[in-house]
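pasted the sequence and its predicted model underneath.
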Amino acid sequence: MILYPAIDLKDGQCVRLLHGEMDKATVFGNDPAAQAAKFQAAGCDWLHLVDLNGAFAGAPVNAAAVEAILSRVTVPCQLGGGIRDMATIEGWLSKGLSRVILGTVAVENPALVREAAAAFPGKVAVGIDARNGRVATKGWAEETDILVTDLAQSFEDAGVAAIIYTDILRDGAMQGPNIKATEALARAVTIPVIASGGVASLADLTALRDTGVIAGAISGRALYDGAIDLAEALKALAA
């Protein structure tokens, strides 16, 4: 199972939100590229980046910070937030991003997901963010009646590289991931599923791994707070 350290960007800074609320942001650093370099030095295989402002604006906002990260590290990076048209997808991939994450647009314009996945094999993921099993969009500000599993299964034949599943009520709360829901989703689709939201300890990571069906996990606050030592976690997951 791959562990993805998260760098969430708000106003050019590294932050973590609580339950996805922008007014509940904790700033962890003013130099995202330096933080990315630290994660790489600890041995991570991937980085997970989120343009939080972009998720609300519907277009990239923290582009300068993302570009600084891409110029600083050599590990592959995936990015979500404000990526809602082909021009933005092409732009990011041309700048060295390894994978774009399409969230809101996966609900509002699923044809774009299919088009992008066909044009850029292995480089397009779908981000599914949910409260109580139902999908939320636009930076989690708008809730829909769409069930997580239904949305995920609709992309089974699209060539999507991964699904990043976030339980919003767990995100940033350090209360553990929703292992049951994430495992159920992973068993319902053939697309690799990456868990996000609530990972608070090494035990959480090993529990996700031990399901045998979850392909990856994203952790942010626990790494910044020191609840998880990245190098130790990577060593444990490798074993």
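Okay, I see it.

from now on I want contacts and neighbour counts done on CA atoms only, so please keep to that.
Noted.

in the strand or helix carrying residue 92, what's buried?
For residue 92, the host element (DSSP states H and E) is helix 86-94. Buried positions in helix 86-94, judged by neighbour count with 16 or more other Cα atoms under 10 Å: 89, 92-93.

among those residues, pick out the one closest to residue 181, please.
If you rank these by distance to residue 181 using Cα to Cα, residue 89 comes first, at 29.3 Å.

pretty sure the closest one contacts residue 80?
No - using Cα atoms under 8 Å, residue 89 makes no contact with residue 80, being 10.4 Å away.

which residues do the two both contact?
residue 100 (Cα atoms under 8 Å, 6 or more residues apart in numbering).

hmm, who's touching the helix holding residue 92?
For helix 86-94, the surrounding residues in contact (Cα under 8 Å, 6+ apart) are 83, 99-100, 112, 116.

for stretch 115-134, same thing?
80, 86, 89, 98-103, 106, 113, 135-137, 140, 143-148, 152, 158-169.

before we move on, back to that, C-terminal to the helix holding residue 92, what's the next element?
By DSSP H and E, the next helix or strand past helix 86-94 is strand 99-102.

list the buried residues for that following strand?
Buried-residue list, strand 99-102, by 16+ other Cα under 10 Å: 99-102.

can I get those in CSV including distance to residue 190?
Shown next, in CSV, are the buried residues of strand 99-102 (distance: Cα to Cα, whole Å):
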residue, distance to residue 190
99, 19
100, 19
101, 18
102, 18
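
still on that earlier bit, now do the helix holding residue 92: distance to the chain's middle.
On the basis of Cα atoms, centre = their mean, to the nearest Å, helix 86-94 sits 18 Å off its chain's mean C-alpha point.

before we move on, what about stretch 49-61?
13 Å.

separation between the closest residue to residue 79 other than its chain neighbours and residue 156?
Using Cα to Cα, 6 or more residues apart in numbering and skipping the chain neighbours, the partner closest in space to residue 79 is residue 49 (4.6 Å). Residue 49 sits 24 Å away from residue 156 when distances are taken as Cα to Cα, to the nearest Å.

who has more neighbours out of the two?
Set residue 49 next to residue 156 and count neighbours by other Cα atoms under 10 Å: residue 49 wins out with 24 against 12.

in addition, the following structure is provided for comparison:
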Amino acid sequence: MIIYPTLELLDGKCVSLARGRLDDPVLWHVDPVETARGFAAAGAEWMHLTDINWLRGDGGNDDLVLEIIRAAGIPVQLGGGFRSRDAVTRWIDLGAGRIVLGTMALQDPGAVEELAKYHPDQIVVAVDVLQGHLMTSGWHTRSVFTAEDFIRAFDGVPLAGLIVTDIDADIEDSDGSLGVISGLAAQTRQQVIARGTVRSLDDVARLRYIPNIAGTLIGRALMAKDVDLSEAVRTAQTPIGKVAEFQ
């Protein structure tokens, strides 16, 4: 299982979103570029980067994002409200290892399929779930589609994976209800990356036992030092022992 240490950028600073609210970020007093370098030094194979300004549609942190991509020393999975094929292609050309698409995947799944075929294993689809329904536009708009219907639309598409967020668990700051994520992971052949479930090292260990969970994003828990990245990476890479079979 791959650990994706996560940075969220807002106005050039590292933040976390409190209960998903774009207008109420938690500010972390760290240098984004040095933090990204630290991820690689701690043994991470990938990192995840979200530009909140792009997500809000009020500009972006293009220069800083590019600096992080070039300085991180590991591939960067990049998200933040991509709205066009040209933007996706541009950032892949600039060195992003993967691009994460959410609202665009719902509004124009054909374009996402074409991008995935042209850039195999470089396109990730975000599946944000609230009470069984897909949420878009930064968790603000409820879709008529269920998460199950949505992920089925991408069966056979050469995606790098699906990032699945159980918004109920994330906004309640619970100990990580894995029911939604594990249920969706069982219904797709795509690799699933869990988001919003890790608040301790024990959560990393639990995720390893869920079939088809290929990775997890960890952001706020790293920034708050509730999880040590080196320990999380070691835990994720530890072989799974025998699991008892229950009748």
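Okay, I see it. Predicted model only: the values in this text are computed from it and were never measured.

re the thing from before, pick out whichever of the buried residues of helix 86-94 of structure 1 sits closest to residue 76 of structure 1.
Distances from residue 76 of structure 1 to the buried residues of helix 86-94 of structure 1, taken as Cα to Cα, are shortest for residue 93 (11.2 Å).

picking that back up, average offset of the helix holding residue 92 of structure 1 relative to structure 2?
Following the fit onto structure 2, the mean deviation recorded for helix 86-94 of structure 1 is 0.7 Å by mean Cα distance after the TM-score superposition for structure 1.

and the helix or strand where residue 180 of structure 1 lies, what's buried?
Here residue 180 of structure 1 sits within helix 179-188, counting by DSSP H and E. Under the neighbour-count criterion of 16+ other Cα under 10 Å, helix 179-188 of structure 1 has 179, 181-183, 185-187 buried.

what comes up buried for stretch 39-58 of structure 1?
Per 16+ other Cα under 10 Å, stretch 39-58 of structure 1 contains these buried residues: 39-40, 44-56, 58.

what does stretch 101-109 of structure 1 give?
101-107.

ok, so of the residues you listed, who is nearest residue 210 of structure 1?
Closest approach to residue 210 of structure 1 among the buried residues of stretch 101-109 of structure 1 (Cα to Cα): residue 101, at 25.4 Å.

what's the counterpart of the closest one in structure 2?
In structure 2, residue 101 of structure 1 lines up with residue 100, judged by TM-score structural alignment.

just to revisit the earlier point, among the buried residues of strand 99-102 of structure 1, pick out the one closest to residue 27 of structure 1, please.
Taking the buried residues of strand 99-102 of structure 1 together and measuring to residue 27 of structure 1 by Cα to Cα, the closest member is residue 101, at 23.2 Å.

where's that closest one relative to residue 38 of structure 1, distance?
Remark: distance between residue 101 of structure 1 and residue 38 of structure 1 (Cα to Cα) = 23 Å.

from residue 191 of structure 2, how far out is the residue nearest to residue 95 of structure 2 when sequence neighbours are not counted?
Nearest non-adjacent residue to residue 95 of structure 2, counting by Cα to Cα, 6+ apart: residue 69, 6.6 Å away. Note on residue 69 of structure 2: its distance to residue 191 of structure 2, by Cα to Cα, is 23 Å.

who has more neighbours out of the two?
Higher neighbour count among residue 69 of structure 2 and residue 191: residue 69, with 24 against 18, using other Cα under 10 Å.

I'd like to know how many residues surround residue 95 of structure 1.
12.

how many residues are close by the nearest residue to residue 235 of structure 2 once chain neighbours are set aside?
Nearest non-adjacent residue to residue 235 of structure 2, counting by Cα to Cα, 6+ apart: residue 205, 6.3 Å away. For residue 205 of structure 2, the count of nearby residues is 17 (other Cα under 10 Å).

wouldn't residue 205 of structure 2 be in contact with residue 236 here?
Yes - counting by Cα under 8 Å, residue 205 of structure 2 does reach residue 236; the two are 6.7 Å apart.

residue contacts, residue 75 of structure 1?
Counting by Cα under 8 Å, 6+ apart, residue 75 of structure 1 has contacts 40, 44-47.

surely it is in a helix?
No - counting by DSSP: H, G, I helix; E, B strand; the rest coil, one finds residue 75 of structure 1 to be coil, located in no helix.

ok, the buried residues of helix 86-94 of structure 1 vs residue 65 of structure 1, which is closest?
Ranked by distance to residue 65 of structure 1 (Cα to Cα), the buried residues of helix 86-94 of structure 1 are led by residue 92 at 12.7 Å.

for residue 146 of structure 1, see how far away that closest one is.
For residue 92 of structure 1, the distance to residue 146 of structure 1 (Cα to Cα) stands at 28 Å.

kindly report the same for residue 40 of structure 1.
37 Å.

aligned to residue 33 of structure 1, what sits in structure 2?
Match for residue 33 of structure 1 (TM-score structural alignment): residue 33.

setting aside sequence neighbours, what's the nearest residue to its match?
Using Cα to Cα, 6+ apart, the closest residue to residue 33 of structure 2 is residue 68 (5.4 Å).

list the contacts of the stretch of helix or strand that neighbour belongs to.
Under the criterion of DSSP H and E, residue 68 of structure 2 resides in helix 62-71. For helix 62-71 of structure 2, the external contacting residues (Cα under 8 Å, 6+ apart) are 12, 32-33, 36-37, 51, 75-76, 94-96.
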